[in-house]
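Participant: just a sequence and a predicted model for now, questions to come.
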Amino acid sequence: MSDTPDTPPDGFEFVVTGSGVELAVKRSGEGPAVLLIGGLGMPSVTWDISGLPGSLVDAGFEVITYNARGVSPSSAPDAPYSVADLADDAAALLDHFEVGPTIVIGYSMGCYTAQSLLRSRRELVQALVLFAGLQPSPISAMVGEMELGLIDRYGEVPREVLVFEQLLTTLHHPLLQDPATVTGWQQVLSAGYDSLWTAPEGFRGQLTASQQWITSGEPTPEHLAAIDVPTLVLAFEHDLFFPPDLCAATARQIAGAEFAQIDGVGHGGIFTGPGDSAARITEFCRARRGL
């Protein structure tokens, strides 16, 4: 397992799970707990760009964010990982802080973790928000297969390949047609490449977990029908990984689930143009307070 810093960054604390994984966690606000679970390789600071943590704190919630195993400065166990492993990590955080039933919000791959957490530790989950991550598309499977194939052949995914792929899937068409925007995002994504992962095992581990979820046919109709907590599903209009039509159809298999589309952005809309997603999620959480 890769080492983590001796002291966490400002505002964070380290929590060690039962399996020995050290997670960098940040808590803010007071009130009923909301756990935010990020996507593949997503540092928790990305949530701040969306405005969601601040909106929830202002609404009287305690917000818990963390960097999943493999994302710096959390530790990176040896790969492979499973979505069940990631859900166990999330459960360990809720057990550690003794917050009781919690509203769980997942983004992208974090939606896989949130669903797995509900299955394994139902008593910890009060409600679900599945944000840009309910129903993966064939493109999701193709990208994961390509990346794992490159790692198997060459030991890594070249930086240039990752940056190009992230540009095409994160930004929507009008942004991709603007040279200044593309150049700016290319520089941002390239600069963060080396500091994102604690170790290469973190990337391979999370990627393996994501791909196993997709290739196993998740979320299955049986698992969707078994979701028995209030659920909000959000999707971005131009999301190639989780298209809104697919997410809307899948959401209809969850009893009583609410669905909304956030217009005008692609999968990276959480930071390029989150629209009213923070307001929608905050209102959903308010309505479930104390249930």
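Facilitator: Nice, I can see it. Computed from a predicted model, the values in this text were never measured in an experiment.

Participant: C-alpha from now on. contacts and neighbour counts both.
Facilitator: Fine.

Participant: in which helix or strand would I find the residue nearest to residue 291 when sequence neighbours are not counted?
Facilitator: Counting by CA to CA, 6 or more residues apart in numbering, the nearest residue to residue 291 once its immediate chain neighbours are dropped is residue 126, at 7.5 Å. Using DSSP states H and E, residue 126 maps to strand 125-131.

Participant: below is an additional structure, to be compared with the one above:
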Amino acid sequence: MSFAKVNGGVVHFSDDGPRRAPVLAFINALGSDFRIWDEVASILSRQFRLIRYDKRGHGLSESGPDRYDMADYARDLSALLDRLEVARATIVGLSIGGVIAQELYRQRPDVFVALVLSDTAAKIGNDESWDARIAQIEHAGIEAIADSILERWFTADFRARRSEDLAGWRAMLTRTPTQGYLAACGALKRADLRPYAGAIEVPTLCLVGEDDGSTPVPLVRETAALIRGCRFEVIKGAGHLPNLEQPETHAQLIAQHADGAFQKPAAIV
């Protein structure tokens, strides 16, 4: 385990793979830690340097104050990349991680070689949906929403055939610090990156599981349409977390996109 104090808080992170290889930096979904990338990382570890971390209020990272915004999450990753002396990377954001990635691009476009937005959007949910989730958690804890979240995360086939894995990921979700989860819900409620999506100029890939119940295919497609030249792909046999249901396909699409971007000559500014 590795820890670093960045942007005023301690972050738990992993930095694996060849030091001189192209860098992939992964940002996790709401209610998860960086273990959700284990299978994808095992596939990509010989080809890329892989940076994974627990966003604030999740996993083993500190939470910080009760309220923070998407800009705070982005500054955490920006500071971590600087601490690890990573000048440029392909940023891979899943769910809230994709919103963080878009905010990071708004702050630090210089750090991007390419962008992968998986099962995410420039705007997720609305005030009413986030207020209802926050109220339910404040009343009865994350346990009260766990089953409905898992239904949106995973396909019916996964839930039926892989009950042991489902139990493990449920435990990860319900053991997320409540304060960190609620703060992230508030940040998502306030975040709207739609006005900035058109300014993204690096090669961008939008991915979505065909049965994603959290950020459905049409929503992800809408965000892809805002980004010039964005490639859009639907992953069959996957819900909201294709990195867990279809890790080989997910890894292959990420690798192809990153490889193509790293091989392009850097723009002259």
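Facilitator: Good, I have the coordinates. Note that this is a predicted model, so its numbers are computed, not measured.

Participant: kindly provide the TM-score of these chains.
Facilitator: Their TM-score after superposition, calculated using TM-score structural alignment, normalised by the length of the second structure, is reported as 0.88; 262 aligned residues with a CA RMSD of 2.2 Å.

Participant: tell me which other helices or strands the lengthiest helix in the second structure touches.
Facilitator: Identified as the longest helix of the second structure according to DSSP state H is helix 247-263. Applying 3 or more CA pairs under 8 Å, 6 or more residues apart in numbering; DSSP states H and E, one finds that helix 247-263 of the second structure makes contact with helix 38-44, strand 112-118, helix 242-245.

Participant: repeat that with 7 Å
Facilitator: helix 38-44, strand 112-118 (3 or more CA pairs under 7 Å, 6 or more residues apart in numbering; DSSP states H and E).

Participant: the second structure: matching residues for the strand holding residue 126 of the first structure?
Facilitator: With TM-score structural alignment applied, strand 125-131 of the first structure matches the range 112-118 in the second structure.

Participant: rewinding a little: the strand holding residue 126 of the first structure vs the second structure, average distance?
Facilitator: For strand 125-131 of the first structure, the mean deviation from the second structure after alignment is 0.9 Å (mean CA distance after the TM-score superposition for the first structure).

Participant: helices and strands around the helix or strand following that strand, which ones?
Facilitator: Remark: after strand 125-131 of the first structure, the chain's next helix or strand is helix 138-154, criterion DSSP H and E. Contacts defined by 3+ CA pairs under 7 Å, 6+ apart place helix 138-154 of the first structure against helix 200-215.

Participant: how about residue 93 of the second structure, secondary structure?
Facilitator: Under DSSP: H, G, I helix; E, B strand; the rest coil, residue 93 of the second structure falls in the strand class.

Participant: so what does it match up with in the first structure?
Facilitator: Per TM-score structural alignment, the equivalent position to residue 93 of the second structure in the first structure is residue 106.

Participant: now its match: how far from residue 61 of the first structure?
Facilitator: For residue 106 of the first structure, the distance to residue 61 of the first structure equals 17 Å [CA to CA, to the nearest Å].

Participant: residue 121 of the first structure now?
Facilitator: Residue 121 of the first structure is 21 Å from residue 61 of the first structure, by CA to CA.

Participant: those two - which one has more neighbours?
Facilitator: Neighbour comparison, residue 121 of the first structure and residue 61: the larger count goes to residue 61, with 23 against 13 (by other CA atoms under 10 Å).

Participant: dump the residue contacts of that one.
Facilitator: Residue 61 of the first structure makes contact with 29-34, according to CA atoms under 7 Å, 6 or more residues apart in numbering.

Participant: again, but for residue 100 of the second structure
Facilitator: Residue 100 of the second structure sits next to 70, 73-74 when contact means CA under 7 Å, 6+ apart.

Participant: can we see that at 10 Å?
Facilitator: 27-28, 55, 69-77, 91-94, 106, 122, 187-188, 191, 193 (CA atoms under 10 Å, 6 or more residues apart in numbering).

Participant: cool, residue 183 of the first structure as well?
Facilitator: Under the criterion of CA under 10 Å, 6+ apart, the contact partners of residue 183 of the first structure comprise 167, 176.

Participant: one step back: would you turn the contacts of residue 61 of the first structure into CSV with distance to residue 48 of the first structure, neighbour count and secondary structure?
Facilitator: Converted to CSV, these look like this (distance: CA to CA, whole Å; neighbours: other CA atoms under 10 Å; DSSP: H, G, I helix; E, B strand; the rest coil):
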residue, distance to residue 48 of the first structure, neighbour count, secondary structure
29, 14, 17, coil
30, 17, 14, coil
31, 19, 15, coil
32, 19, 19, coil
33, 17, 28, strand
34, 14, 27, strand
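
Participant: where does the counterpart of residue 233 of the second structure in the first structure sit, in terms of helix or strand?
Facilitator: Aligned by TM-score structural alignment, residue 233 of the second structure pairs with residue 260 of the first structure. Following DSSP H and E, one finds residue 260 of the first structure within strand 258-262.

Participant: what's next to that strand, contact-wise?
Facilitator: For strand 258-262 of the first structure, contacts defined as CA under 10 Å, 6+ apart pick out 129-132, 230-238, 243-245, 247-252, 269-270, 273-277, 280, 284.

Participant: what subset of these is buried?
Facilitator: The neighbour-count criterion (16 or more other CA atoms under 10 Å) marks 129-132, 230-238, 243-244, 247-248, 250-251, 269-270, 273-275, 277, 284 among these as buried.
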